[in-house]
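1. Have a look; sequence and predicted model below, questions after that.
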Amino acid sequence: MPRLTAASLASASGQVRGFSYDRSKVTPGIVHLGIGAFHRAHMAVYVDDILATDASWGIVGASLRRPDTKEALAPQDCLYTVAVRDASGTACRVIGSILDVLDANTQRQRLIEMMADPAIRIVSLTVTEKGYCHDPATGELDPDHPDIVHDLGHPADPVSAPGIIVRALQLRRAAGVAPFTVLSCDNLPANGRTTARIVSRFAELRDPALGQHVRDNVAFPGTMVDRIVPATTDADREEVRALTGLDDAWPIVTEPFTQWVVEDHFPQGRPAFEAAGAQLVADVEPFELMKLRMLNGSHSTMAYLGYLGGYQYVSEAIADPIIHQLIHGLMTEEAMPTLPMPRADLERYRDQLLERFANPALKHRTWQIAMDGSQKLPQRLLGTIRDRLEKGQGIQRLALSVAAWMRYVTGIDEQGNLIDVKDPLAARLRAIADAAGRDAERLASGLLEVSEVFSADLRADPVFRTVVIAHLRRLLADGALATARAIR
């Protein structure tokens, strides 16, 4: 079977939709840092829809940590398949908006030179929460992060996303080139403002004048992104081969739904994102907060309780009436009252999410969502908890989510099997758990002292501590599903 390339796509006889523009005329206008599955299922598809009318917005992607994306896509002319899957079947489309993929480990200077090129008007990011080298509990740059320490000591050879961005902005400033717009597409609270704070602070540590330049001249529009993108499996690759007649080393599987809300602040211009279905707004915060607290908060809750309850996939977990009732209640009773949007809009969004979670064709693993929980909890759950505590409102379901994370990071499941906990703090969390044993109060107290996750106000809140410990005690004694069933 032929490998997916521009030539093989032109003669493909399978069920695949190609792009409609002349790719040889597309030129780069965007550099994207962190070219993982989500970007290729989301922003790259929006850009692909636009290139037929404006060919100046091609994407050059960069992998900051591993070369695997480059190794998969380079032999394919950087083409890849997006397989949209629901209960009715799978539809395949080849995306051509990514013109090149750079490996920052071996091509860092080329990446920075590309970002310094005046043709690049947007630098976008999906580097996950941990890629910002910040303290998730405060949203501030962590000056003691090893990558930040390295970059401050080696400013011309940075390894972190903030360091690479600032180095490129410095070169543009020296050359008299206007700065690019920095567009975060990660699930951070107020992702535009958070990224601005992190990048400008790093620039200030490098040089106070450079920090002032970033604050005064660089745009950081906020975004809300939404599309469920499970990890690609070998079975997915086989299905794509069968449907398209082409061998794609790294296709992307996703759901039909996609959403992108973007603050319209691009001083150097932007693609006509709205023509591809994006929503351009003055303030993205209400949409972002809705998504973080309803979708992402529910996802993390299902990940920990579902995994502990024996469910491999989200669709299996939400099909359990116990978990379905819990998630419905978490969104309706605890998350929605904290959101500044019309109740009817929130109810529609809730019902849409429950339908999406139940998509049996989308094999989204609970273990995958459970990764990097120490980075995700402050954004997805703790902000909602803090808002409700300030108003004297209940937090039963949200606190159960936190307790389930605490139970999960012990690294031992309910059958006594090891859990492969993927988290930047995994070793530290496991050491706390091992020292506490099955003493719920000692375990919770130890984990609450992890300042990277829990801020001082939550650690000191007696209501929060009491409810979390009670849930954790029951999780250890009775298991995830029995504990969830007890909440009404």
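-> Yes, it's here.
2. For the rest of this, base every contact and every neighbour count on C-alpha atoms.
-> Fine.
3. All the strands of the chain, in order from the start?
-> For the chain, the strands defined by DSSP state E cover 28-33, 58-63, 80-86, 89-95, 98-103, 122-125, 134-135, 140-141, 181-184, 223-226, 252-254, 259-263, 279-281.
4. Of all these, which one comes closest to Ala433?
-> Among the strands of the chain, the nearest to Ala433 by C-alpha to C-alpha is strand 134-135 (22.1 Å).
5. Number of residues surrounding the residue lying closest to Leu353 once chain neighbours are set aside?
-> Leaving aside its sequence neighbours, Leu353 sits nearest to Leu295 (C-alpha to C-alpha, 6 or more residues apart in numbering; 6.8 Å). By other C-alpha atoms under 10 Å, 21 other residues sit near Leu295.
6. before we move on, back to that, right, so of the strands of the chain, which gets closest to Ser13?
-> Of all those, strand 89-95 comes closest under C-alpha to C-alpha, at 12.6 Å.
7. For the closest one, buried residues please.
-> Neighbour counts over strand 89-95 (16 or more other C-alpha atoms under 10 Å) mark Thr90, Ala91, Cys92, Arg93, Val94, Ile95 as buried.
8. Am I right that the third one is in contact with Ala41?
-> No - between Cys92 and Ala41 there is no contact, the gap being 11.9 Å when judged by C-alpha atoms under 8 Å.
9. overlap in contacts of the two?
-> Common neighbours of Cys92 and Ala41, using C-alpha atoms under 8 Å, 6 or more residues apart in numbering, are Val82.
10. coming back round to it: so which of the strands of the chain is the most packed in?
-> Ranked by average neighbour count under the criterion mean count of other C-alpha atoms under 10 Å, the strands of the chain are headed by strand 252-254 at a mean of 28.
11. And here is the other one:
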Amino acid sequence: MTRLCASTLARLPQSVRRPAYDRARLAPGIVHLGLGAFARAHLAEYTEDALERRFDAWGILGASLKRPDQRDRLKPQDGLYTLLKRAPEGPGLRVIGAVLDVLVAPEDPVALLKRLIAPETRIVSLTVTEKGYCHDPATGRLDPAHPDIRHDLEKPDAPRSAVGILVAGLRLRRKEGLGPFTALCCDNLPANGHVLRGLACDFAALSDDRLSSWIEANGAFPATMVDRIVPATTEADIAEVATLIGLDDSAPVIGEPFRQWAIEDVFAAGRPAWDQVGAQMVSEVAPFEFMKLRMLNGAHSSLAYLGYLAGHETVAEASGDAVLARFLAGLWAEIAPTVPAPQGVALADYAKALLARFQNPAIRHRTWQIAMDGSQKLPQRLLGTIRDRLKAGAPIDHLALGVAAWMRYVTGIDEKGASIDVRDPLAAELQRRAGAAGRNAEALMRNLTGIEAIFGRDLPGEERFTRPVAAHLAALFDRGARATAASLG
């Protein structure tokens, strides 16, 4: 089958939306670190819409920080790929043209740094996941002992971490007398712009206090809140897209119709017209971010662990299980009192919309995929809510079950005795501690809460937390995830 590329766009069926501007005139203005599926289904589509609304030099150059896979898929397609939006009423298809090229940082770090100091580069955006920031998720501060950070301090002209790359670019721009680019974090981190600014300044201060001060005084690090469910693309998805568009596309992305993007409107050198295509440009992102982090992400993670253990492959299957749907309702009832509603938002309606999104049968978002990197996600998604509930003297039964389900999951053995592929930066440590405890729920809870980077110093000694977690964990071992969730009513 003929491959999707610039010369084959005209062969697309009329039902497939394609770039409505002259791509030959498109110049790069954004460098995006970590051009994975989410960025291509979210930032790139918003940028595509903005280019159609008000054309300007806002093409995207992607940068892969580890592997060449994305470059190898996109380059033969001239950067083009299909966004397949899955809705209950049927699929929607669109070819995205905003991505112009993809660099591979490990192959040629100098080429990436040259792009960062090019005057036309006005925004450097990031989706590198929580673990890509080389920080302590409990404190939000840089981990100077992280191997990638140590490497980048020793080899500043060949950085491999996202923070090291950003600071190297800013250092060279300062040296060249250029103003800074805007560093736009699009990952699910609390106060992500503030955190990224702190990490950049912390990193710079390890070698150059004056650079750190310059970044602090001149840098632009807008906070953002991003939202769209984007499952991992499967071989079946690739085959379906080829059938629907009549061309071979090696790099399609799958997404739900819903999308949301709240952005603090603080940019150093302009931005695309995202505000004209649905993005919310706000003075304060925190209320939106906080709501999403606790109500969507907290529920997503809890459902992923329980759903996986209960034998559900996808979020739609798990949330369609009446027992787990009741669990979600109880979980949201515990979370909502800790969330100040953003202006114009009713939290009960938001929870109802979340359940409908989770239950969209057209989206196959795997529970295993969401379960990844739990040690990095738990502090923000569940433990902060738990601390607020404990401070208020409120029960945490459903929240504690979410934590217990994570603990049961990271033992690496499911309810049928099969191995679980636990993907986590702390996987070896988690499995060492879990192995030492065996099926002793109390011992497992103590061993895992002893990881200070996850649970801090307060929660391991808080009986109102440890008691229900241990009890739920024992029930998960004895009766399984579904029966344990059902026992909460």
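-> Received it, and whenever you're ready, just let me know what you need. None of these values were measured; they are calculated from a predicted model.
12. Overlay the chains and give the TM-score.
-> Remark: TM-score between the superposed chains equals 0.98 [TM-score structural alignment, normalised by the length of the first structure]; 487 aligned residues with a C-alpha RMSD of 1.1 Å.
13. Ala399 of the first structure is nearest to which of the strands of the first structure?
-> Ala399 of the first structure lies closest to strand 134-135 among the strands of the first structure, at 21.5 Å (C-alpha to C-alpha).
14. elements contacting that closest one?
-> strand 140-141 (3 or more C-alpha pairs under 8 Å, 6 or more residues apart in numbering; DSSP states H and E).
15. Relative to the second structure, what is the average displacement of the strand it packs on?
-> Compared with the second structure after fitting, strand 140-141 of the first structure deviates on average by 0.7 Å (mean C-alpha distance after the TM-score superposition for the first structure).
16. circling back: dump the strands of the first structure into CSV; add distance to Asp351 of the first structure as well.
-> Putting those into CSV (distance: least, C-alpha to C-alpha, whole Å) gives the following:
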stretch, distance to Asp351 of the first structure
strand 28-33, 33
strand 58-63, 35
strand 80-86, 17
strand 89-95, 22
strand 98-103, 34
strand 122-125, 30
strand 134-135, 33
strand 140-141, 35
strand 181-184, 27
strand 223-226, 15
strand 252-254, 19
strand 259-263, 16
strand 279-281, 21
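17. how about those strands, which one is nearest Ala12 of the first structure?
-> Nearest to Ala12 of the first structure, of all the strands of the first structure, is strand 89-95, at 11.3 Å by C-alpha to C-alpha.
18. For that closest one, name the packing helices and strands.
-> Packing partners of strand 89-95 of the first structure (3+ C-alpha pairs under 8 Å, 6+ apart): helix 43-50, strand 80-86, helix 234-244.
19. what sits up against the shortest one?
-> Looking back up the chat, that one is strand 80-86 of the first structure. 4, 41, 73, 90-96, 240, 248, 250-256, 359-362.
20. quick one: it to the second structure mean distance?
-> With mean C-alpha distance after the TM-score superposition for the first structure, strand 80-86 of the first structure averages 0.5 Å from its match.
21. try the first one
-> Superposing on the second structure and averaging over aligned pairs (mean C-alpha distance after the TM-score superposition for the first structure), helix 43-50 of the first structure comes out at 0.6 Å.
22. Comparing the longest helix seen in the second structure with the first structure, how large is the average distance?
-> In the second structure, taking DSSP state H as the definition, the longest helix is helix 463-479. Following the fit onto the first structure, the mean deviation recorded for helix 463-479 of the second structure is 1.0 Å by mean C-alpha distance after the TM-score superposition for the first structure.
23. matching residues in the first structure for that helix?
-> With TM-score structural alignment applied, helix 463-479 of the second structure matches the range 462-478 in the first structure.
24. Just give the nearest non-adjacent residue to Gln45 of the second structure, would you?
-> Small correction: residue 45 of the second structure is Glu, not Gln. If the residues on either side of it in the chain are set aside, Glu45 of the second structure comes closest to Ile96, at 6.8 Å by C-alpha to C-alpha, 6+ apart.
25. how close does the one you found sit to Thr2 of the second structure?
-> The spacing between Ile96 of the second structure and Thr2 of the second structure, counted by C-alpha to C-alpha, to the nearest Å, is 18 Å.
26. How about Lys75 of the second structure?
-> Distance of Lys75 of the second structure to Thr2 of the second structure, given as C-alpha to C-alpha: 15 Å.
27. Pick out whichever of the two has more residues nearby.
-> Lys75 (15 against 11).
28. residues contacting the more buried one?
-> Asp101, Val102.
29. Check the gap between it and Val241 of the second structure for me.
-> Plainly put, Lys75 of the second structure is 18 Å away from Val241 of the second structure if you go by C-alpha to C-alpha.
30. go on, Gln77 of the second structure?
-> Gln77 of the second structure is 15 Å from Val241 of the second structure, by C-alpha to C-alpha.
31. Then Asp275 of the second structure?
-> Note on Asp275 of the second structure: its distance to Val241 of the second structure, by C-alpha to C-alpha, is 30 Å.
32. which one of those two has more residues nearby?
-> Taking other C-alpha under 10 Å, Asp275 of the second structure and Val241 do not tie; Val241 has more neighbours (24 against 17).
33. That one -> the first structure?
-> Structural alignment (TM-score structural alignment) places Val241 of the second structure against Val240 in the first structure.
34. Just confirm that match contacts Ala249, I think it does.
-> No - Val240 of the first structure is beyond contact range of Ala249, at 10.0 Å (criterion: C-alpha under 8 Å).
35. Does Ala41 of the second structure touch Ile254 like I think?
-> Yes - using C-alpha under 8 Å, Ala41 of the second structure is in contact with Ile254, at 7.3 Å.
36. Now for the two: what residues contact both?
-> Residues touching both Ala41 of the second structure and Ile254 (C-alpha under 8 Å, 6+ apart) are Leu83, Val230.
37. returning to that earlier point: can you give me every residue that contacts the match of Val241 of the second structure?
-> By C-alpha under 8 Å, 6+ apart, the contact set of Val240 of the first structure is Thr81, Ala83, Cys92, Leu246, Asp247, Asp248, Pro251.
38. try Glu48 of the second structure
-> The contact partners of Glu48 of the second structure, taken as C-alpha under 8 Å, 6+ apart, are Pro19, Ile96, Gly97, Ala98.
39. Alright, that wraps it up for me.
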